[in-house]
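Peer 1: kindly generate the corresponding structure for this input.
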Amino acid sequence: MDQNVQMLLAKLMEEKHTFNYKKLVVPMSMRSIYWKYFGFPATDEGEILTRVKIVCILCKTQIAYNRNTSNLRMHLQNKHAHELLELETANPPRRPSVDPKEKRAQKRVKTPSAPHIFTTVADGTVQIEGDVHFITDPNITLQSIDDDGSSSNQNVRVVLKREIGNQNVAIILPEENTNSQMPSMVDGKTISDAIAEFVILDLQLPDVVEGRGFQRLIATLRSPCEIPSKTKLEEELIPRIYDTFKESVQSLVSCHQGEMGLSVEEWNSANGESFITISVHFQQSFDPVLETKVLGTLHCGSEMDTAQWGNVFDVFFSEWDIKLENVTAVVTATTKQEILMALAEKGLTLVPCLVHSLQLCTNACFEQPEVVNILYKCRSIVALISHNNTYNATLRMQEQMMQLEENTLRMDYPRVWTSTYVMLEQLLIRKNIIISILNTADIIERDGFMLTEAEWKIMEDLVMVLEPFKVTIMTLSEEKTPLISLLKPLLCQLNNSHLKAKDSDSESAKNFKTSLSENLSTRYSDPTVNQLLQTATMLDPRFKLLPYANGDDKNIISGPIKEMLIKFVEEEQISNVGEEPCDKKSRLSGMEFLLGDLCNSKNGMPAEERADLELVQYQSESIAALDHCPLQWWAKASAKCPSLARLARKYNCVPASASPPHRIPMESQVLFDLRRASLGPDLVEKLIFLNGNHSV
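Peer 2: Reported below is the predicted structural model:
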């Protein structure tokens, strides 16, 4: 495309364009009956002036052309109902399509020589707003454009970027190019659903469809479609998808009659409003997969007390047909005491979320006065270097010389503690570079955030102490299904080894370790929670020997496990006794007559002996590898230890974190939190629900 054409296209995008037409014509390729009352503006010779708009013959109303006839029929229905009735009565639906070859043959025979199927003499004016883009096919050359804006090259595509009254976009292509060049997904509904799915999966605001960048992207993809408006997404598409998904999830949850776990995650929107998202976790039969379904998101009113939250949960659990006696535990990632007390009053065991607990523990360190001042200086240094081209270039050059990874020195996102850890870690690695850059900076620029040697040492201690926490986060994210059976071994290892003060530690390092250890221990100090975690750990084939526990602790846990196992065995035996054989024999066989009393198996093995046998069988199995999934292990072992496998399933339905594994890494946490926080209150319930339950 030469410079003159580019200048002309730029002019076309800025100015309004007026076309004086003498006729309204309809090309032969447009065979819908509704074209009888519409036409494209054309000259006296029948040459189409623009395909951006069509004109109603009856009332001269101008309508954006969207490459389909739905808006044509809608106009007739709203403005010319009598004519529409006559038209559809005189033209009943056509018979089913014939063979494609025969259809093409019929078309060749019936097509007249005239260039237009309808031609109407009419004077008028069509005005096109300046926001119109003429885009050429990248595979062809634009030949010529007349001064009035019309093109002699029929491969020019015209994109109407804004329609009066809404933000729909129409992409228009010449008919001869449609079949040969267009992708298979051309149905308007399919495109709309795909855009709605994009909004759901990426937690985008529906306003994205009004963005010029998004509209230009769709135009570049050359999809002959109508982009759904923001209003259509919010009021039609997303609610319809939500209703479909909710019905499916409700059916799945209500059909599950076994044990389940719940999780409650608190989060804040960009405007400071608080919400909690509630999810359910369960294992279907002995499938080695933990199903997780988001049930809903509730707004946290600032004045809601424990009693009000209790009523809210009653309604919520009733709506989802959740039986509290089947809930093993609730994983909580919230600091709101009213919510915690309301759940506890319902007899539910509350297990703190490990990811949330680590965030709270590290916040306690970051909020210490000397650390607050260091963090302020660190963020100022990162901002200074990133906004100064000279300092930034110096940093990049030094990183290359030291063979350091580039572009890793970034500002943190305080809601995700690992981002603050990474910022401090990367600053320490570049300590000499940072000092060198700051020494060359203007005294005014560096005044107030030049780090002292003592502050660098505190940073070093903090990064060293928090490293085991970082490894814990990485471990959780790498686990296919991080369960609560991991919590006790991790907590014991952190407290007894990594957070245990050493003589070689500095005072600041000892203080950090003490603070972290005390905070972590306090959060999991409840005796009921401790016993639940111990039981879950003993039923995990990786940790069944409880290597961190002494003999007395093991005996304390083995007793309740045996009692629950005996109960399961008795229930199974009662169920088997109640089952009558489908077809009774008319007479006893010889073997039954002679030896039936001797080998009577109706009584079976006593429940306690059966429980002991399964426990011995379980303990005799080799310890599973640390990277082995306990759900898969129990799926295979259920034939040997059926009752114990059922008991294990009771605890294997509770995750270690309210966040799924794919959201635990730092980058994923930050991105999801930012997108979720931007959602408006009118769509937050639907989009969070769909995003959490949608599987690609």
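Peer 1: use CA for all of it now, contacts and neighbours both
Peer 2: Will do.
Peer 1: helix or strand next in line after the helix or strand containing I63, which one?
Peer 2: Taking DSSP states H and E as the criterion, I63 maps to strand 62-64. Sequence-wise, the next helix or strand downstream of strand 62-64 (DSSP H and E) is helix 70-79.
Peer 1: what is that next one packed up against?
Peer 2: Secondary-structure packing of helix 70-79 (3 or more Cα pairs under 8 Å, 6 or more residues apart in numbering; DSSP states H and E): helix 81-90.
Peer 1: residue ranges of the helices in the stretch 101-250 of the chain, please?
Peer 2: 175-181, 188-201, 212-221, 230-232, 238-255 (DSSP state H, counting those that start in this stretch).
Peer 1: what residues of the longest strand seen in the chain count as buried?
Peer 2: What stands out as the longest strand in the chain, according to DSSP state E, is strand 116-128. For strand 116-128, a neighbour-count test (16 or more other Cα atoms under 10 Å) marks I117, F118, T119, T120, A122, V126, I128 as buried.
Peer 1: coming back round to it: mean neighbour count for the helices of the stretch 101-250 of the chain - can I get that in TSV?
Peer 2: Formatted as TSV, the helices of the stretch 101-250 of the chain follow (neighbours: other Cα atoms under 10 Å):
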stretch	mean neighbour count
helix 175-181	11
helix 188-201	17
helix 212-221	15
helix 230-232	17
helix 238-255	15
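Peer 1: E425 is nearest to which of these?
Peer 2: Ranking the helices of the stretch 101-250 of the chain by distance to E425, with Cα to Cα as the measure, places helix 188-201 first at 32.4 Å.
Peer 1: between helix 238-255 and the closest one, find me the angle.
Peer 2: Angle, helix 188-201 to helix 238-255, by axes from the mean of the first three to the mean of the last three Cα atoms, to 10 degrees: 70 degrees.
Peer 1: which secondary structure elements does helix 188-201 contact?
Peer 2: With 3+ Cα pairs under 8 Å, 6+ apart as the test, helix 188-201 has strand 226-227, helix 684-693 packed against it.
Peer 1: got a list of contacts for the last one?
Peer 2: The one in question is helix 684-693. Helix 684-693 has contacts (Cα atoms under 8 Å, 6 or more residues apart in numbering) with 200-203, 238-239, 242, 245, 292-298, 676.
Peer 1: let's see it at 6 Å
Peer 2: I200, L201, K293, V294, T297 (Cα atoms under 6 Å, 6 or more residues apart in numbering).
Peer 1: determine which two of those are furthest apart.
Peer 2: Greatest spatial distance among the contacts of helix 684-693 (Cα to Cα): L201 and T297, at 16.8 Å.
Peer 1: sorry, back to before: in a markdown table, list the buried residues of strand 116-128 along with distance to H82.
Peer 2: Shown next, in a markdown table, are the buried residues of strand 116-128 (distance: Cα to Cα, whole Å):
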| residue | distance to H82 |
| --- | --- |
| I117 | 23 |
| F118 | 20 |
| T119 | 22 |
| T120 | 20 |
| A122 | 22 |
| V126 | 26 |
| I128 | 30 |
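Peer 1: just flag the most distant two among those.
Peer 2: Spatially, the most separated pair among the buried residues of strand 116-128 is I117 and I128, at 25.0 Å (Cα to Cα).
Peer 1: alongside the first, I'd like the structure of this one:
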Amino acid sequence: MSDPLQDSVTSPHISSLKFAKLHSPKMKSVYWRHFGFPTSEDDCIITKQSIVCTLCHKVLTNHGNTTNLRAHLQYRHKEMFDLLVQENGIRVPPRKPTSTKLISKVKREPKKPKIKMEYSPPTLHSTISNESAANDEHDEQSILYESVVPMTYDDDDVIDSNHFTKIEVSNANDIKTSCSDLLTVNNRNERKFCITTSTAGNIEHELGIDEYQMLEALANLVVNDMRNIESLYDEGMTKFIRSLCGNVSVPALKKVETYLKEVHSDKQTTLADQIKVHSQIKPFSLGFEIWENVEQKHFLSIYFNYATEAPDYNLVNQIYCTIEYNKFTVIDTIFEDFNLNNCTAAIVNCDYDEYLKHFLSEKNIPIILSYDTIVNHCIKNVMELPGVASIIEEIKDTLMRYHLEISSKGVEIPQICSDFPWTYYELLKFFSETLSWPEDVEALVASSKIVYDILSTLAVTVDTLRGEEIPLSSMLSPITSKVLSKKLMLVDGDDNFAATIKDTISTTLDKLVLSDIHLTISALLDPRFHRLININNYNACVQILTEKFDRIVDSQGISPTKPSPRPVNYGVKSSPGAMSKKSNLELFFDLTESPVEQPVAHEASSVETDLKRYRSDVYVPLDESPFLWWNKMSHLYSTLKHLAVQYQCLPCVVNMNYKKPIKQQIDEHQKRFMLTGNLIDAILFLHYN
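Peer 2: As a prediction, this is how the structure comes out:
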């Protein structure tokens, strides 16, 4: 007897399926012991529509039952199958008895599949247009059912005929009974519903969607658009799905929920295992974002930040989980398996939450306010000034007065959103630069232009950060120092109104950035920026770094190191080609001269002495990678290399939303605001990961 699984019916994308591991699900049937779902190197299940034999790595199609599993074991692994049958008392169904007739069964030729043809009565498709049928010799509609049978199967009872069904609706004259053409066009194991109707427009719908694909597509729709699952069953969405997919049934809500939970559980478990191990041995930082939904429930989204070395040195920012946040929330349970002693700092988007502050203070984790939140504070403080508030109201009134005229020109007026202070900036820009106004509005335009020009300084800083893949916290102090010393200094011609606005922004930046000693230390240990900051609390910085180094020595058992010899030149120079196109940082700081090296006396290695040598000797261009620099040059500063790693995993923002256009930020904010139910964590995790 020929092997019923020889030349098994697998499509090209299945036969070439690449997988790293196999995940064996917990099923009642003993046959599943030797089969599993293909998974990637990250332990994520690639597909559940295919299963792989753990004995021979043969890829089979998952029909939802064990028929083909049993057949595979029975004919490919007979000894293992007999052992399973004997151990579990399985009764194998007997084979069909052969015919007792004298006429022997004619075995079909290997290259002629069986074809079953049935023609329906003319009334079956009376709704189809008869315009084209009037010109034909046969005016009735018909259906052709073709069951393409695998050519190597001798036993028809093993075949799952539903898996090889193709249904085609067409004109009677267009029926083609040649199966060879069909086999060359459509792969034999695809369940493909091909519907061709003779309508006036000769519209053709060709679908290749089964229940599993529909389930996956709907889950992706929920995740990508950050929508509630219930929205899939709204009347409009239901009609849209049916218009595309015909009679393919929409999976039940519970099925979509279960699928999302499974995918989220797989990915989240894999990520959690990785970062928990990372937290035990390497420094990291955390991000906390507090937000509210339409039900007025508060949520806490937690981000994990860590530096990687392979394939490149860079910083990774990933959302870890989202939990409902109230007075009964126990944050400690989330970090039970984390070593919070390796947490460098926490970046938060809200500086008014005392409960979160208390938790971080208990763990001795410094708190840094996210830079996009700092900029929002600056704009809000400016908008609250009486003079600026009156200008905004006058602008609103003027736009209302000229609304019809502006709309007739096809110009969209920016709308203010109180949760997004940058919308005030967009409104001022639109009013002062986009439109031409009559003379009676010129005074208002001039006043709005003053506010807009000063706020543009903040826009430049944010644009500078956008140039970085993930901006480090070490950038904030030098950027702020540059802004205060060059952009927000009072100049001739500044009236009291402009001076008040500049002073408001300067005070906010000085309080939230320059006074933060951890941001100062972060900039100090970045070889690009240590020369670009003014340190008013240098002794305090040295003390904190010394205490940190002592803790590192105690925890990691680092042996005292001998002072390294002083090299001729510590600077890392870029090639002329690299300097031809300046980065955002180089354009912002506009450095033209290299600082002159100042000799430092050779002393025993310590945090303080290494810091003096480092500040005197090191000059690094702004486009140099701090990760790569410390990797190459850290042996010269034996104490600082362990401290610098602590701050290389510290971004200056909670997440990367600030990079998106303001309209997209508002749109995503509103989508998240509308999320309800118990799948918020899963939807957000899968959306951002």
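Peer 1: for the strand holding I63 of the first structure, name the packing helices and strands.
Peer 2: If contacts are counted by 3 or more Cα pairs under 6 Å, 6 or more residues apart in numbering; DSSP states H and E, strand 62-64 of the first structure sits against strand 53-56.
Peer 1: and the gap between I473 of the first structure and L72 of the first structure?
Peer 2: According to Cα to Cα, to the nearest Å, I473 of the first structure and L72 of the first structure sit 57 Å apart.
Peer 1: swap in K79 of the first structure?
Peer 2: 11 Å.
Peer 1: more crowded one of those two?
Peer 2: Using other Cα atoms under 10 Å, the more surrounded residue of K79 of the first structure and L72 is L72, with 21 against 14.
Peer 1: and the more buried one, how close does it get to T244 of the first structure?
Peer 2: For L72 of the first structure, the distance to T244 of the first structure equals 30 Å [Cα to Cα].
Peer 1: and K11 of the first structure, which of the helices and strands packed on helix 188-201 of the first structure is closest to it?
Peer 2: K11 of the first structure sits nearest to strand 226-227 of all those, at 25.4 Å, using Cα to Cα.
Peer 1: tell me roughly how far that closest one lies from the second structure on average.
Peer 2: Compared with the second structure after the fit, strand 226-227 of the first structure shows a mean deviation of 4.5 Å (mean Cα distance after the TM-score superposition for the first structure).
Peer 1: what ranges do the helices span in the stretch 451-600 of the first structure?
Peer 2: 453-478, 487-493, 507-523, 527-538, 551-578, 590-595.
Peer 1: please convert those helices to TSV, extending it with mean neighbour count.
Peer 2: Converted to TSV, the helices of the stretch 451-600 of the first structure look like this (neighbours: other Cα under 10 Å):
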stretch	mean neighbour count
helix 453-478	17
helix 487-493	17
helix 507-523	18
helix 527-538	19
helix 551-578	15
helix 590-595	10
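Peer 1: which among the ones you listed is found nearest to C255 of the first structure?
Peer 2: Among the helices of the stretch 451-600 of the first structure, the nearest to C255 of the first structure by Cα to Cα is helix 551-578 (20.2 Å).
Peer 1: and the closest one, what does it pack onto?
Peer 2: Packed next to helix 551-578 of the first structure, using 3+ Cα pairs under 6 Å, 6+ apart, are helix 607-620.
Peer 1: now what about the helix it packs on, what contacts it?
Peer 2: Residues outside helix 607-620 of the first structure that contact it (Cα under 6 Å, 6+ apart): L565, I566, V569, E570, C641.
Peer 1: P41 of the first structure matches what in the second structure?
Peer 2: Alignment note: P41 of the first structure maps to a gap in the second structure; criterion TM-score structural alignment.
Peer 1: the helix or strand containing P41 of the first structure versus strand 116-128: what angle between them?
Peer 2: For P41 of the first structure, the host element (DSSP H and E) is strand 38-42. Per the same axes, to 10 degrees, the angle that strand 38-42 of the first structure makes with strand 116-128 is 70 degrees.
Peer 1: how much distance is there from the strand holding I63 of the first structure to the middle of the chain?
Peer 2: 38 Å (Cα atoms, centre = their mean, to the nearest Å).
Peer 1: counterpart of it in the second structure, which residues?
Peer 2: The aligned range for strand 62-64 of the first structure is empty, by TM-score structural alignment.
Peer 1: need the contact list for K112 of the second structure.
Peer 2: K112 of the second structure neighbours (Cα under 6 Å, 6+ apart): none.
Peer 1: so what corresponds to it in the first structure?
Peer 2: So K112 of the second structure corresponds to R108, using TM-score structural alignment.
Peer 1: looking at the helices and strands packed on helix 188-201 of the first structure, which is nearest to A10 of the first structure?
Peer 2: strand 226-227 (23.9 Å).
Peer 1: can you put the helices of the stretch 101-250 of the first structure in CSV and add distance to L595 of the first structure?
Peer 2: Conversion of the helices of the stretch 101-250 of the first structure to CSV gives the following (distance: least, Cα to Cα, whole Å):
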stretch, distance to L595 of the first structure
helix 175-181, 81
helix 188-201, 67
helix 212-221, 81
helix 230-232, 77
helix 238-255, 44
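Peer 1: which stretch among those helices comes nearest S525 of the first structure?
Peer 2: Smallest distance to S525 of the first structure across those (Cα to Cα): 31.8 Å, for helix 238-255.
Peer 1: quick one, that closest one and helix 684-693 angle?
Peer 2: 60 degrees.
Peer 1: where in the second structure does helix 238-255 of the first structure align, residue-wise?
Peer 2: The aligned range for helix 238-255 of the first structure is 260-277, by TM-score structural alignment.
Peer 1: run a quick neighbour tally on the closest residue in space to F118 of the first structure that isn't next to it in sequence.
Peer 2: Excluding the flanking residues, the one nearest F118 of the first structure by Cα to Cα, 6 or more residues apart in numbering is V26, at 5.2 Å. Neighbour count of V26 of the first structure, defined by other Cα under 10 Å: 24.
Peer 1: ditto for E433 of the second structure
Peer 2: Counted with other Cα under 10 Å, residues neighbouring E433 of the second structure total 12.
Peer 1: so what corresponds to L428 of the first structure in the second structure?
Peer 2: L428 of the first structure maps onto S432 in the second structure, by TM-score structural alignment.
Peer 1: for R649 of the first structure, same thing?
Peer 2: Superposed on the second structure with TM-score structural alignment, R649 of the first structure falls opposite V645.
Peer 1: next up, the contacts around its match.
Peer 2: Applying Cα under 6 Å, 6+ apart to V645 of the second structure gives no contacts.
Peer 1: by how much does the helix or strand hosting it deviate from the first structure on average?
Peer 2: Assessed by DSSP H and E, V645 of the second structure sits inside helix 640-647. Mean deviation of helix 640-647 of the second structure relative to the first structure after superposition (mean Cα distance after the TM-score superposition for the first structure): 2.0 Å.
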